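In: Here is my input; please provide its structure:
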Amino acid sequence: MSPSASSTVSSWLLVLLCAVSGAYCLRQVRRAGGGAAGDAVMGFGMALMAVPLRSTGGWQDPALAVLFCGAALHAVWLLRGGAHHAHHLVGSLTMVYMSLTAVSGHGHGAGLPLLTGLLLLYYAGYAVLGGARLVTAGGTVAPRQAGGPDGGSGSGSGELTRACRLAMGIGMLAMLLTM
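Out: Reported below is the predicted structural model:
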């Protein structure tokens, strides 16, 4: 398989992973309230951003930047309820950064190296910590209440919610690596 074909397959796998995570979070919003709404927006937005057939310089990247600016404002609003919403703010601002980078530099290598490096460290740490928490939980953690920070519905879905968030964190790491 050629490098460009491999890259396209990887992009479509990332689209699928993010879309499935977004759909699961949307399902949680419908079942348990608005706790997972930010995760759903992030999952679907990441899926849109990862689509390999988008044209550079088109309307998609500015539209995604506006969408994620709105998500960042929503995350700032949610910070009133506790610091556990800070990750949503970081994620939304990261997506704004990647969208604006795509608009201004038409893709690869156009980001600020220091900022990109810091974000890579953040998401690498998030992935390692999230993976460790998911593995060590092993079903022994009591499910969260509906609408809680994990978006659990009280029926044992907390681990699946954490897995979706971990998948999106790894997806974010992969997207940053392509900058």
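In: Only C-alpha atoms from now on, for both contacts and neighbour counts.
Out: Noted.
In: Please name every helix or strand in contact with the helix or strand where residue 10 lies.
Out: When secondary structure is defined using DSSP states H and E, the element that contains residue 10 is helix 3-32. With contacts taken as 3 or more C-alpha pairs under 8 Å, 6 or more residues apart in numbering; DSSP states H and E, helix 3-32 sits against helix 37-50, helix 158-177.
In: Now show me the structure for the sequence below, then we'll compare the two:
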Amino acid sequence: MHGPVSAAWLLVALCAATGSYCLLRMRSAVEEQRRAAGGEALMGFGMAAMAVPAAVFTPPGWAWPLYAAVFGAAALRALWSARSGPHHLHHLVGTAAMIYMSLAMTASPAAHHHGHSGAGVPLVTGTLLLYFTGYVLLSGARLVPAAATAGRTVPVRWGDRPELARACRLSMGIGMVAMLLTL
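Out: Next up is the predicted model:
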């Protein structure tokens, strides 16, 4: 992604930490939590890899289509999971955004800072920005009441804490907004 190097490194750190926590969540005793955590770990690490500043590492030309293929497979899995409930649709939108950004990076040379040549924000980018901005605002609002459940008496494992899972999703949403802004 293109943008300030310091912001890119912060995004790499945020996404890698989120992906790492999602790997921890994959050890949950709750099957649905494990499934969601696997997809979220892929998103976190994929976003971290995409956010590495181009000044430090420019991936070879074949890497972006490979990213698109990996997230295409993840999108098919999310589409299959969406039949069990609408809460999986967010994963589908997230993987579609990753495919879109991968394809935009394929078409954009490393020195080019905007894939749209200054002609305004492309419709797909704008739509994804609106979606993820709304998602971040809604997730942030849902995170606030989760702190009220901190007085529970049953010890909960780190991978099963709902407020941490929400914070994980919130941070990935913020990361997605940042990546879309620099596209």
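In: What's the TM-score once they're superposed?
Out: The TM-score (TM-score structural alignment, normalised by the length of structure 1) is 0.84; 167 aligned residues with a C-alpha RMSD of 2.5 Å.
In: Can you say which of the helices and strands packed on helix 3-32 of structure 1 is packed in most?
Out: Neighbour counts (mean count of other C-alpha atoms under 10 Å) averaged over each of the helices and strands packed on helix 3-32 of structure 1 peak at helix 37-50, with a mean of 23.
In: average offset between that helix and structure 2?
Out: Average distance between helix 37-50 of structure 1 and its aligned residues in structure 2, after superposition and using mean C-alpha distance after the TM-score superposition for structure 1, equals 0.6 Å.
In: roughly how far out does that helix sit from the chain middle?
Out: 6 Å (C-alpha atoms, centre = their mean, to the nearest Å).
In: Structure 2: matching residues for that helix?
Out: Using TM-score structural alignment, helix 37-50 of structure 1 corresponds to residues 38-51 of structure 2.
In: who touches the matching stretch?
Out: The contact list for stretch 38-51 of structure 2 (C-alpha atoms under 8 Å, 6 or more residues apart in numbering) reads 1, 8-9, 11-23, 26, 67, 74, 91, 94-95, 98, 169, 172, 175-176, 179.
In: Equivalent analysis for stretch 92-109 of structure 2, please.
Out: 1, 43, 47, 61, 64-65, 67-69, 71-72, 74-75, 78-79, 114-115, 128, 180, 183.
In: Same check on stretch 6-22 of structure 1?
Out: 39-44, 46-48, 50-52, 164-165, 167-168, 171.
In: One more: stretch 59-77 of structure 1?
Out: The contact list for stretch 59-77 of structure 1, computed with C-alpha under 8 Å, 6+ apart, reads 38, 41, 45, 49, 54, 85-86, 88-90, 92-93, 95-97, 99-100, 102-103.
In: so it matches what in structure 2?
Out: Residues 62-80 of structure 2 are where stretch 59-77 of structure 1 aligns, taking TM-score structural alignment as the criterion.
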